[in-house]
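**Q** show me how the following folds:
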Amino acid sequence: MFVSLAVVTVVMAAFLLASAGAKFLRTRHITEQMSALGVPQGLMAFLIGAQIAGAAGVVAGLRWGPLGIAAAIGLTLYFAGAIAFHLRVGDRKGASPAAVLTVVSVALIVLRAATL
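**A** Take a look at the predicted model:
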């Protein structure tokens, strides 16, 4: 089961770092999406930091389980917030990836708890 946890953790961390990088570089797609969702530009640094912290937390959680669980709980809340932002503006299509990532975050919680 630990191998499954490690694979899901590495994939999630890679996704989070890629997403944080796109936000940091202010790619056109990201800035347009954030604007459409009503996310203030001042919040971008927080979102980038949350993604980097989440990636670091789940990876470090492979070594120390409680940290991994805490990081995965934080990611679950982060992506649940993303779903709320998408649904608030009627963007059901954009909410789907956030919903998948919420489920993956919950899976990280379950997998890490099972391997303690």
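**Q** from here on, contacts and neighbour counts on C-alpha atoms
**A** Fine.
**Q** gap between the spatially most central residue of the chain and residue 67?
**A** The geometric centre of the chain, computed from its C-alpha atoms, lies nearest to residue 75 (CA atoms, centre = their mean), at 4.7 Å. When CA to CA, to the nearest Å is the yardstick, residue 75 and residue 67 sit 12 Å from each other.
**Q** quick one on the thing from earlier: tell me the contacts of the residue nearest to the centre of the chain?
**A** Residue 75 makes contacts with 51, 54, 102, 105, as judged by CA atoms under 8 Å, 6 or more residues apart in numbering.
**Q** would you check how far apart residue 72 and residue 57 are?
**A** Taking CA to CA as the measure, residue 72 and residue 57 are separated by 8 Å.
**Q** buried residues, the helix or strand where residue 51 lies. List them.
**A** Using DSSP states H and E, residue 51 sits in helix 44-60. Taking 16 or more other CA atoms under 10 Å as the neighbour-count basis, helix 44-60 is seen to contain the buried residues 44, 47-48, 50-60.
**Q** also this sequence, please, to line up against the first:
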Amino acid sequence: MTTWGLVVVVVAIAMNAMSGVLWVARPERVVKSIRQNLATIGVPESWTVFPIGTLKLAGAAGLLAGLLGVPAVGAIAAFGLILFWVCATFSHVRVGDWSAQFYATSCLYAPLSVGAFLAYVGWPY
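**A** Model (predicted):
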């Protein structure tokens, strides 16, 4: 894995882990900020812990396992995160929601997951 690949994977781990912890811990400030967005895209608030927060944490853990010596698990986790973020992007597009969460999903988290996947499969960047 190249230095850039390592940087992308570490950033992807940090961002998905941070996001997952916030969704699982559900501090009131975070719940207030996402409640309206969840209602807009038609996702039940009960999904914040499972599956949303849990999948983000599992993805971050899988990426970390890839760095710690099991690159196949890292690649699978990155692919799973790609699927997660593509579905999240689709949820926003489906209802015409062009909020900040849409842009974070489609322009930040999804490309980071693609970059992490490419780092694990050996794409030379």
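**Q** for the residue nearest to the centre of structure 1, what is the corresponding residue in structure 2?
**A** Across the two structures, residue 75 of structure 1 finds its equivalent in residue 81 of structure 2, going by TM-score structural alignment.
**Q** tell me the SS of its match?
**A** Classification of residue 81 of structure 2 using DSSP: H, G, I helix; E, B strand; the rest coil returns helix.
**Q** and the gap between residue 12 of structure 1 and residue 107 of structure 1?
**A** Distance, residue 12 of structure 1 to residue 107 of structure 1, by CA to CA: 11 Å.
**Q** more crowded one of those two?
**A** Of the pair residue 12 of structure 1 and residue 107, residue 12 is the one with more neighbours under other CA atoms under 10 Å, namely 20 against 17.
**Q** in three-state terms, label the more buried one for me.
**A** Remark: residue 12 of structure 1 carries the secondary structure label helix [criterion: three-state DSSP].
**Q** residues in contact with the nearest residue to it once chain neighbours are set aside?
**A** What sits nearest to residue 12 of structure 1 in space, not counting adjacent residues and going by CA to CA, 6 or more residues apart in numbering, is residue 55, at 7.2 Å. Under the criterion of CA under 8 Å, 6+ apart, the contact list for residue 55 of structure 1 reads 12, 13, 14, 16, 17, 71.
**Q** of the residues you listed, closest to residue 93 of structure 1?
**A** Within the set of the contacts of residue 55 of structure 1, residue 16 lies nearest residue 93 of structure 1; the separation is 19.8 Å, counting by CA to CA.
**Q** what sits closest to the closest one if chain neighbours are left out?
**A** Sequence neighbours aside, residue 51 is the residue nearest to residue 16 of structure 1 in space, at 5.5 Å (criterion: CA to CA, 6+ apart).
**Q** show me where structure 1 has its strands.
**A** In structure 1, no segments count as strands under DSSP state E.
**Q** what segments of it are helices?
**A** 2-24, 28-37, 44-60, 65-88, 92-114 (DSSP state H).
**Q** now for the shortest one, which elements pack on it?
**A** What it means is helix 28-37 of structure 1. Helix 28-37 of structure 1 makes packing contacts with helix 2-24 when contacts are defined by 3 or more CA pairs under 8 Å, 6 or more residues apart in numbering; DSSP states H and E.
**Q** so what's the gap between the helix it packs on and the chain middle?
**A** The gap between the average C-alpha position of helix 2-24 of structure 1 and the chain average comes to 8 Å, counting by CA atoms, centre = their mean, to the nearest Å.
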